[in-house]
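Student: Next come a sequence and a model predicted from it.
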Amino acid sequence: MIVDVRRSADRFATRTDWLDMRSSFSFEHHYDPANISFGLLLAVNEVSLAPGTGFDTHAHRDVEVVTWVLSGTLLHSDSAGHSGAVRPGQVQRMGAGRGVEHTERAPAAEPVRFLQMWLRPAEHGTEPEYSQRDVGDALGGGGWVTVASGTGQGVPLAQPAAALHVARLPAGGRVPLPAAPYLHLFVARGDVQVEGVGKLSAGDAARLREVEDGTLCATGAAEVLAWEMSAMPR
């Protein structure tokens, strides 16, 4: 297994009076030619929006955008006629296809904190797509829950070579590492010990190659996201 650990404090930071965003990969004006992508992942952004603020209308093209809310409510609307209110335990996916414009905002009464992840699409120039699903009940089991994939589990990704798994673990909870050519682990809450990697805390990530086995164990209550990817990046 090939291990590359990226610590929370080393992420790119974008701060304004309404936005706090930490980017795991090169994003917008933050550019590092050695940190463009991993597998099919192009972006992993942890975003906090102040109440009543957010991203006004902006465009995406030929990218899959998967959003996982950590606290609060994220309000979405797009030029294809889709809208939604996404809360913790719900996953949202937007396939930008040949082009779509959308807005993302926090309600007037509360802030919102969420993870937004971008992937390379399987095809370019397709029709825009939108889907949303509640997986909160399944997360109570303490194991991996597949929340998005191209194989019919969770929200449907158009990228069949990728799947997003989430685990909410109690102290001492354990899950096996998904076996995959590319595996990206992100700790959203708590602390975990990963076999062959070491300790990861909230905001830390591990980029793993050629994963065959191993175990992740929570030292306290924790929430972890794992992108399992089987394709080489294009």
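Tutor: Everything's here; your move. Numbering: from 1, shown residues only.

Student: going forward, measure contacts between C-alpha atoms and count neighbours the same way
Tutor: OK.

Student: what does stretch 158-175 contact?
Tutor: Residues outside stretch 158-175 that contact it (C-alpha atoms under 8 Å, 6 or more residues apart in numbering) are 40, 64, 95, 120-122, 139-140, 142-151, 157, 215-231.

Student: 7 Å instead, please
Tutor: 121-122, 139, 142-151, 215-231 (C-alpha atoms under 7 Å, 6 or more residues apart in numbering).

Student: do stretch 216-230 as well
Tutor: Against stretch 216-230 from outside (C-alpha under 7 Å, 6+ apart): 39-40, 161-178, 180-195.

Student: returning to what we had before: which of the contacts of stretch 158-175 are buried?
Tutor: Neighbour counting with 16 or more other C-alpha atoms under 10 Å marks 121-122, 139, 142-150, 216-219, 222-230 as buried within the contacts of stretch 158-175.

Student: For Arg87, which non-adjacent residue is spatially closest?
Tutor: Nearest residue to Arg87, sequence neighbours excluded (C-alpha to C-alpha, 6 or more residues apart in numbering): Thr73, at 4.8 Å.

Student: For the one you found, which residues are in contact?
Tutor: So Thr73 contacts 85-87, 106-107, 112 (C-alpha under 7 Å, 6+ apart).

Student: Out of the residues you listed, flag the one nearest to Arg7.
Tutor: Among the contacts of Thr73, Val112 lies closest to Arg7 (C-alpha to C-alpha), at 22.7 Å.

Student: Count residues in the vicinity of the closest one, would you?
Tutor: If you count neighbours by other C-alpha atoms under 10 Å, Val112 ends up with 25.

Student: From Ala59, how far off is the residue nearest to it when sequence neighbours are not counted?
Tutor: Once flanking residues are discounted, Val112 sits nearest to Gly72: 4.3 Å by C-alpha to C-alpha, 6+ apart. Going from Gly72 to Ala59 by C-alpha to C-alpha, to the nearest Å gives 24 Å.

Student: then this one, side by side with the first:
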Amino acid sequence: MKTIFFSNTDRGHANHGWLNSYHTFSFGGYHNPSKMNFGALRVLNDDTVNAGMGFSKHPHDNMEIVSIPLEGGLEHQDSMGNKTLIKKGEVQIMSAGTGVFHSEKNESGKAPVKFLQIWVFPDKKNIEPRYDQKIFDLAARKNKFQTVVSPLETTDEGVKINQNAWFSLVDLANENTLTYNLKDKNNGVYVFVLEGELEIDGQKLSKRDGLGITETEAVTITSSQDAEVLLMEIPMSF
């Protein structure tokens, strides 16, 4: 097993007033040649958008864009005709393909919205754009991995991504150990701690720390307090 630690204190940061964003990988005005991506995982942005504010209509192409709300609600509109609201417990994906325009806005006029926006390089370029959104049972991720993104187009395998990738969420109680077995032994795993503290292969991780893991077929996580974790299994070559 090989690991690379990504400290929560060593992320890019942009505060635009209405938007407070932390970047695990190079994005916008933050450029770090050593942090361009982890395999097919290109962007991991940790965003807070003030009440009533948002991103105006803008284009994307040839990228798989996953949004995971952590607090509040996010309004989405796109050129495919979708107009939706996503909240905690839901996951959204937009396969930009040949090109799509979309906008995102905090639906609340009083409270901020917090969410992760994640970009993954697709396995095929110039496909027809598509949109998917699903609600997940929060209780079903207590001390077990809940698949929320996968390449499989089935009702119980999360929103479909055009890549050999799986995202899982887990709420791990204090002093619990859980092992994730990779779906593809050639993939890597990026673990991102949303809340709490845990340990993987001797590496301690706290809130918003990340760990990139390669050359393994399984990842064992042990919590040192209640922890909320996002695990992303990603192709390392694509």
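Tutor: Sure, I can see it. As the structure is a computational prediction, the values presented were derived from the model and not from experiment.

Student: TM value for the aligned chains?
Tutor: Overlay of the two chains. TM-score (TM-score structural alignment, normalised by the length of the first structure): 0.94; 231 aligned residues with a C-alpha RMSD of 1.4 Å.

Student: coming back round to it: more crowded one of Gly72 and Ala59 of the first structure?
Tutor: Per other C-alpha under 10 Å, whichever of Gly72 of the first structure and Ala59 has more neighbours is Gly72, with 21 against 13.

Student: So that one sits against Arg113, correct?
Tutor: Yes: at 6.5 Å, Gly72 of the first structure counts as touching Arg113 under the criterion of C-alpha atoms under 7 Å.

Student: what does Ala158 of the first structure align to in the second structure?
Tutor: The equivalent of Ala158 of the first structure in the second structure is Asn162 (alignment by TM-score structural alignment).

Student: So that match: helix, strand or coil?
Tutor: coil (DSSP: H, G, I helix; E, B strand; the rest coil).

Student: could you check the distance from it over to Phe192 of the second structure?
Tutor: For Asn162 of the second structure, the distance to Phe192 of the second structure - C-alpha to C-alpha - is 21 Å.

Student: Which one of these two is surrounded by more residues?
Tutor: Phe192 (23 against 19).

Student: Okay, and which of the buried ones among the contacts of stretch 158-175 of the first structure map to strands?
Tutor: 145-149, 216-218, 222-229 (DSSP state E).

Student: and the host helix or strand of Lys134 of the second structure, which residues are buried?
Tutor: Assigned by DSSP states H and E, Lys134 of the second structure falls within strand 130-135. Neighbour-count burial for strand 130-135 of the second structure, counted by 16+ other C-alpha under 10 Å, picks out 130-131, 133.

Student: can you check stretch 49-58 of the first structure too?
Tutor: For stretch 49-58 of the first structure, using 16+ other C-alpha under 10 Å, the buried residues are 49-51, 53-54.

Student: Next: stretch 59-79 of the first structure.
Tutor: 60-78.

Student: Now intersect these with the strands, please.
Tutor: 60, 64-71, 74-78.

Student: will you turn those residues into JSON lines that also has distance to Arg15 of the first structure?
Tutor: Converted to JSON lines, these look like this (distance: C-alpha to C-alpha, whole Å):
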{"residue": "His60", "distance to Arg15 of the first structure": "22"}
{"residue": "Glu64", "distance to Arg15 of the first structure": "25"}
{"residue": "Val65", "distance to Arg15 of the first structure": "22"}
{"residue": "Val66", "distance to Arg15 of the first structure": "22"}
{"residue": "Thr67", "distance to Arg15 of the first structure": "20"}
{"residue": "Trp68", "distance to Arg15 of the first structure": "20"}
{"residue": "Val69", "distance to Arg15 of the first structure": "19"}
{"residue": "Leu70", "distance to Arg15 of the first structure": "19"}
{"residue": "Ser71", "distance to Arg15 of the first structure": "19"}
{"residue": "Leu74", "distance to Arg15 of the first structure": "19"}
{"residue": "Leu75", "distance to Arg15 of the first structure": "21"}
{"residue": "His76", "distance to Arg15 of the first structure": "22"}
{"residue": "Ser77", "distance to Arg15 of the first structure": "24"}
{"residue": "Asp78", "distance to Arg15 of the first structure": "25"}
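
Student: What is the most widely separated pair among those?
Tutor: Maximum distance among these (C-alpha to C-alpha): 24.6 Å, for His60 and Ser71.

Student: Nearest residue to Lys35 of the second structure in space, please, no chain neighbours.
Tutor: Per C-alpha to C-alpha, 6+ apart, closest to Lys35 of the second structure is Phe25, 5.0 Å.

Student: how much space between the aligned partner of the residue nearest to Val112 of the first structure in the second structure and Thr84 of the second structure?
Tutor: In the second structure, the residue matched to Gly72 of the first structure (TM-score structural alignment) is Gly72. Using C-alpha to C-alpha, one gets 14 Å for the distance from Gly72 of the second structure to Thr84 of the second structure.

Student: before we move on, what about Asn37 of the second structure?
Tutor: 29 Å.

Student: the more surrounded of those two?
Tutor: Asn37 (18 against 13).

Student: Setting aside sequence neighbours, what's the nearest residue to that one?
Tutor: In space, Asn37 of the second structure is closest to Phe25, 5.9 Å off (C-alpha to C-alpha, 6+ apart).
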